[in-house]
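>>> coordinates only, sequence not included:
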């Protein structure tokens, strides 16, 4: 039986990860850390869900470190936007800073498996600030030396967001239209948030059991087709 901690549980992908965790019978406890109460906590009683809600993100690492029993798996779907953060510099401080700080706290507490929702364009050598930041998060987390690190690199994430992103919504509409014609027209470059959420849980559990592809014993990176495979399994 497995205990899992999750940050980013109120986002589009994170909410689906939480739903999948709660539905999985092999997971006995789920701890979330967030600024807002996750929707799943307000729907119906969730005996295995414990939430920590605080706007003061400086408290998050100590909260994660104090969890008993220690989570076997730590999943991060935590991200923000340039607009919400008030510029890219603040976005970097928040998204990179919190992801790495919480990963360190989980590693030091004894968590074995770390699962990160990243981006298909993540690259520390990228000339674009966002994709470079994603690449730096990946590299800094890998350097922490978890027993196993799992990185999901989805393409365009399709689904319903709470906040308005008109440009992205237009592309998601196109992806949805292609998907209705045939899944192969969409799956290579866009994945549904619920599929990503299920994949994150499934591969996290596989990594904990040591069921990873050859050559990925320490770091397992999954792209679009891999996410589809494990999210629809």
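Thanks, I have it. This structure is a prediction, so every number in the text was calculated from the model and none was measured.

>>> CA atoms for contacts and neighbours, from now on please.
Will do.

>>> which residues are contacting the helix or strand encompassing residue 104?
According to DSSP states H and E, residue 104 maps onto helix 88-109. Outside helix 88-109, the residues that touch it by CA atoms under 8 Å, 6 or more residues apart in numbering are 57, 60-62, 64-65, 70-71, 74, 76, 78-82, 84-85, 114, 129, 133-134, 136-137, 140-141, 144-146.

>>> the helices in this structure, which residues?
12-23, 39-43, 60-65, 82-85, 88-109, 129-142, 166-181, 193-208, 224-231 (DSSP state H).

>>> now the longest one: how far from the chain's centre is it?
Its chain's C-alpha centre lies 13 Å from the corresponding centre of helix 88-109 when counted by CA atoms, centre = their mean, to the nearest Å.

>>> tell me which residues of that helix are tucked away?
88, 90-92, 94-96, 98-100, 102-107, 109 (16 or more other CA atoms under 10 Å).

>>> dump the residue contacts of the most centrally placed residue in the chain.
With distances taken as CA atoms, centre = their mean, the residue of the chain nearest its centroid is residue 77 (2.5 Å). Contacts for residue 77 (CA under 8 Å, 6+ apart) come out as 6, 7, 8, 9, 11, 13, 14, 116, 117, 118.

>>> run the last query once more with 6 Å
With contact set as CA atoms under 6 Å, 6 or more residues apart in numbering, residue 77 has these partners: 8, 14, 117.

>>> how many other residues sit next to the second one?
Translated: residue 14. Using other CA atoms under 10 Å, the number of residues around residue 14 comes to 26.

>>> take a look at this one as well, against the first:
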């Protein structure tokens, strides 16, 4: 039996989860080619890797690169880093939604994305409101298989300094200790664990819309 060659597209490869996921996609045998959309070339050379430098404000121009099997969307920023609420919404809402629509147009089998615990379009908290908005709109696109990962605080080494997150990381063992039952979804989680879960789910045949919290992400 001749197995079909598979291609994955990763957006957000320079982020905390995306960086781990890129190495997993390249190292594991499920995909023969791994494409990434990036603002600038990253210093990584691999025979399976194809880097496409894109202008994220004009993603539609790169639709020819969207003929892939699975799309992994790890885009995300902070209001502080983005510079404004409008810029934050562009990265965390507009770009992922455009990617989902392009994935649908080009016949991708799966769309997997990272949002946040507490994502709620009706929230008065802007950050989780935007996360909820993008989840709702992506689900309306009509893709046959959408998988949303809602981690709490992501643990791992970041290139930029986030003092508040460093402080929370110091007490994360205590948070995990008291986050039991329905509160377990708020447990801090290693970005690598989220990346591994995304890859694992990407190899499943589950159809429809699915959401994964801490316990589902950590389930092997």
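The structure has been received and is ready for your questions. On a predicted model such as this, the values are computed, not experimentally measured, just so you know.

>>> report the TM-score for the pair.
After superposition, the two chains reach a TM-score (TM-score structural alignment, normalised by the length of structure 2) of 0.89; 214 aligned residues with a CA RMSD of 2.3 Å.

>>> thinking again about what came up before, tabulate the helices of structure 1 (TSV), appending distance to residue 158 of structure 1.
Converted to TSV, the helices of structure 1 look like this (distance: least, CA to CA, whole Å):
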stretch	distance to residue 158 of structure 1
helix 12-23	9
helix 39-43	19
helix 60-65	29
helix 82-85	20
helix 88-109	21
helix 129-142	19
helix 166-181	6
helix 193-208	6
helix 224-231	12
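
>>> and residue 160 of structure 1, which of those helices is closest to it?
helix 12-23 (7.1 Å; CA to CA).

>>> among the helices of structure 1, which is nearest residue 31 of structure 1?
helix 60-65 (8.7 Å).

>>> buried residues of the longest strand seen in structure 1, list them for me.
Determined from DSSP state E, the single longest strand within structure 1 is strand 27-34. Neighbour counts over strand 27-34 of structure 1 (16+ other CA under 10 Å) mark 27, 29, 30, 31, 32, 33, 34 as buried.

>>> now the contacts of helix 88-109 of structure 1: which count as buried?
60-61, 64-65, 70-71, 74, 76, 78-80, 114, 133-134, 136-137, 141, 145-146.

>>> picking up where we left off before, how much space separates the counterpart of the residue nearest to the centre of structure 1 in structure 2 from residue 91 of structure 2?
Under the alignment (TM-score structural alignment), residue 77 of structure 1 pairs with residue 74 of structure 2. Remark: distance between residue 74 of structure 2 and residue 91 of structure 2 (CA to CA, to the nearest Å) = 11 Å.

>>> likewise for residue 18 of structure 2?
Taking CA to CA, one finds residue 18 of structure 2 at 15 Å from residue 91 of structure 2.

>>> residue at max distance from the center of structure 1?
residue 181 (28.7 Å).

>>> aligned partner of residue 120 of structure 1 in structure 2?
By TM-score structural alignment, residue 120 of structure 1 lines up with residue 117.

>>> count of residues packed around the residue nearest to its match when sequence neighbours are not counted?
Ranked by CA to CA, 6 or more residues apart in numbering and with sequence neighbours excluded, the top spatial neighbour of residue 117 of structure 2 is residue 150, at 4.6 Å. Residue 150 of structure 2 sits with 23 neighbouring residues when counted by other CA under 10 Å.

>>> how about residue 48 of structure 1, what does it touch?
29, 30.

>>> one more pass at 10 Å, please.
If a contact means CA atoms under 10 Å, 6 or more residues apart in numbering, then residue 48 of structure 1 has 3, 21, 22, 27, 28, 29, 30, 31 as its contacts.

>>> from those, pick the one nearest residue 158 of structure 1.
residue 21 (20.1 Å).

>>> for the closest residue to residue 50 of structure 1 other than its chain neighbours, give its distance to residue 38 of structure 1.
In space, residue 50 of structure 1 comes closest to residue 31 once its chain neighbours are excluded; the distance is 4.8 Å by CA to CA, 6+ apart. With the distance defined as CA to CA, residue 31 of structure 1 ends up 11 Å from residue 38 of structure 1.
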